[in-house]
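[1] next input, structure requested:
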Amino acid sequence: MKAVIGVFVPVLLPLVYAQTFHWGPCPTPMVQPNFELNKYLGKWYEIEKLPASFERGKCIEANYVVRPDKTIQVLNIQTYKGKVRTAEGTAVGQDIREPAKLGVSFSYFTPYAPYWVLSTDYNSVALLYSCTDVLRLFHVDYAWILARMRILPAETVYHAKEIFSRDNIDVSRMVPTDQQGCDGPI
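    Next up is the predicted model:
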């Protein structure tokens, strides 16, 4: 076991730099019961997140649209170093019995990563979670608080973090996303 850790940790640590990782397997949080994808579609703004190397900009938003083939287009937009950057991915349902458990991929060459809707009221706030086990030795996780507007009241953010914590998701490293000055020129 020590040999496995000794081989993989130095290789994987650069990959998880700026991500949040913890020892042990992923937690298994509850997801949104009776999730309705059609209500969830549309534009969401990122309010706070666990650090992610692919999200270093400001004015981060995600747009979800159903394609003709019934997959979901995920279009993420952010402003980074004064330039608007986009990333297009695909989301698919992974379990018909739990429609809030989606899988998302941003490349034809990568497998679908878990993308779970833990909670949403569809009109103002959504809590998303993704976690990947690495040999059940440790896990890398991501969590997002999204909103239909660029700013949420502090008490709503606090309540969102309580929901994550209730499901054993450590959000102590969550950082706010800068949503100031986003609707005008870059």
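[2] CA only for contacts and neighbour counts going forward, please
    Noted.
[3] who touches the helix or strand where residue 12 lies?
    Take DSSP states H and E as the rule and residue 12 turns out to sit in helix 2-16. By Cα atoms under 8 Å, 6 or more residues apart in numbering, the surrounding residues in contact with helix 2-16 are residue 140.
[4] buried residues, that helix. List them.
    When neighbours are counted by 16 or more other Cα atoms under 10 Å, the buried residues of helix 2-16 are found to be residue 16.
[5] could you identify the helix or strand that succeeds that helix?
    Scanning onward from helix 2-16 (DSSP H and E), the first element met is strand 20-23.
[6] now do the strands in the chain.
    Assigned strands in the chain, in chain order: 20-23, 42-49, 58-66, 72-80, 83-93, 101-105, 113-120, 125-134, 138-147, 175-176 (criterion: DSSP state E).
[7] here is the second sequence; please produce its structure so I can put it next to the first one:
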Amino acid sequence: MQKTILPIIALALFGLANAQIRSKGACPSPAVQSYFNLYAYMGTFYEYAKYPSALEGNSKCVRTVHTQKSKNVMHKVDTLVDPTTGKSSDYVATATQISNGKFTIHYSGQVTPNNFWVLFTDYISYAVVYTCEPASGNTHKTWIWILTRQRVPSAATVAKAKNVVSSSGFDPSLLTVTDQSKC
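    Alright, predicted model coming up:
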């Protein structure tokens, strides 16, 4: 029994470790939302699609709620539902605006903050968010999210968001759509 379980656990952990988009070289520096309005960005967004993420795995009903803490700081709560157990988990962060749509984000329990860049938002229907972190061997890991104000966005909203992903130099075909059903 143990001989069967260990390889399964190893494969699961290997899958989680490789559940990001890795590329050679340094993190890209795409253009971000200029004249970013932090107040207009506040509120609830639903995750429409994302680059694969070890943290999120195959979570469903993912949403993020932003509230403004101060002039350049927002409080962020990401809620994810495990589709197997139905249990939800919250991930709490503080994001500090460093310029326009660029933030540093620090999740509770995290040692070093990450970048959190809003590539574009129209504030009322969608946002495209980017994070990148250097990895070993002159590589980096990239995450892209399409966030929408509607749990099930219109096709037009999705097309606009995917156009932002593409025009920012990223591959929209690598996005996986998040299950927002039966939330």
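[8] TM-score for this pair?
    TM-score for the superposed pair, counting by TM-score structural alignment, normalised by the length of structure 2: 0.83. Supporting figures: 167 aligned residues with a Cα RMSD of 2.0 Å.
[9] on that earlier part again, can you redo the strands of structure 1 as CSV with mean neighbour count and distance to residue 154 of structure 1?
    Putting the strands of structure 1 into CSV (neighbours: other Cα atoms under 10 Å; distance: least, Cα to Cα, whole Å) gives the following:
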stretch, mean neighbour count, distance to residue 154 of structure 1
strand 20-23, 16, 23
strand 42-49, 22, 11
strand 58-66, 20, 18
strand 72-80, 20, 23
strand 83-93, 16, 27
strand 101-105, 20, 27
strand 113-120, 21, 17
strand 125-134, 20, 12
strand 138-147, 23, 12
strand 175-176, 14, 11
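[10] those strands into a markdown table, with extra columns for distance to residue 162 of structure 1?
    Formatted as a markdown table, those follow (distance: least, Cα to Cα, whole Å):
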| stretch | distance to residue 162 of structure 1 |
| --- | --- |
| strand 20-23 | 18 |
| strand 42-49 | 14 |
| strand 58-66 | 23 |
| strand 72-80 | 26 |
| strand 83-93 | 26 |
| strand 101-105 | 20 |
| strand 113-120 | 12 |
| strand 125-134 | 11 |
| strand 138-147 | 12 |
| strand 175-176 | 15 |
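[11] so which of those is nearest residue 182 of structure 1?
    When the strands of structure 1 are ranked by proximity to residue 182 of structure 1, the top entry is strand 58-66, at 5.5 Å, counting by Cα to Cα.
[12] grab the most central residue of structure 2 for me.
    With the centre of structure 2 defined as its mean C-alpha position, the nearest residue by Cα atoms, centre = their mean is residue 145, 4.4 Å away.
[13] ok, and the closest non-adjacent residue to that residue?
    Closest residue in space to residue 145 of structure 2, ignoring its immediate chain neighbours: residue 50 at 4.3 Å, by Cα to Cα, 6 or more residues apart in numbering.
[14] same thing with residue 177 of structure 2?
    For residue 177 of structure 2, ignoring the flanking residues on the chain, the nearest one in space by Cα to Cα, 6+ apart is residue 49 at 4.1 Å.
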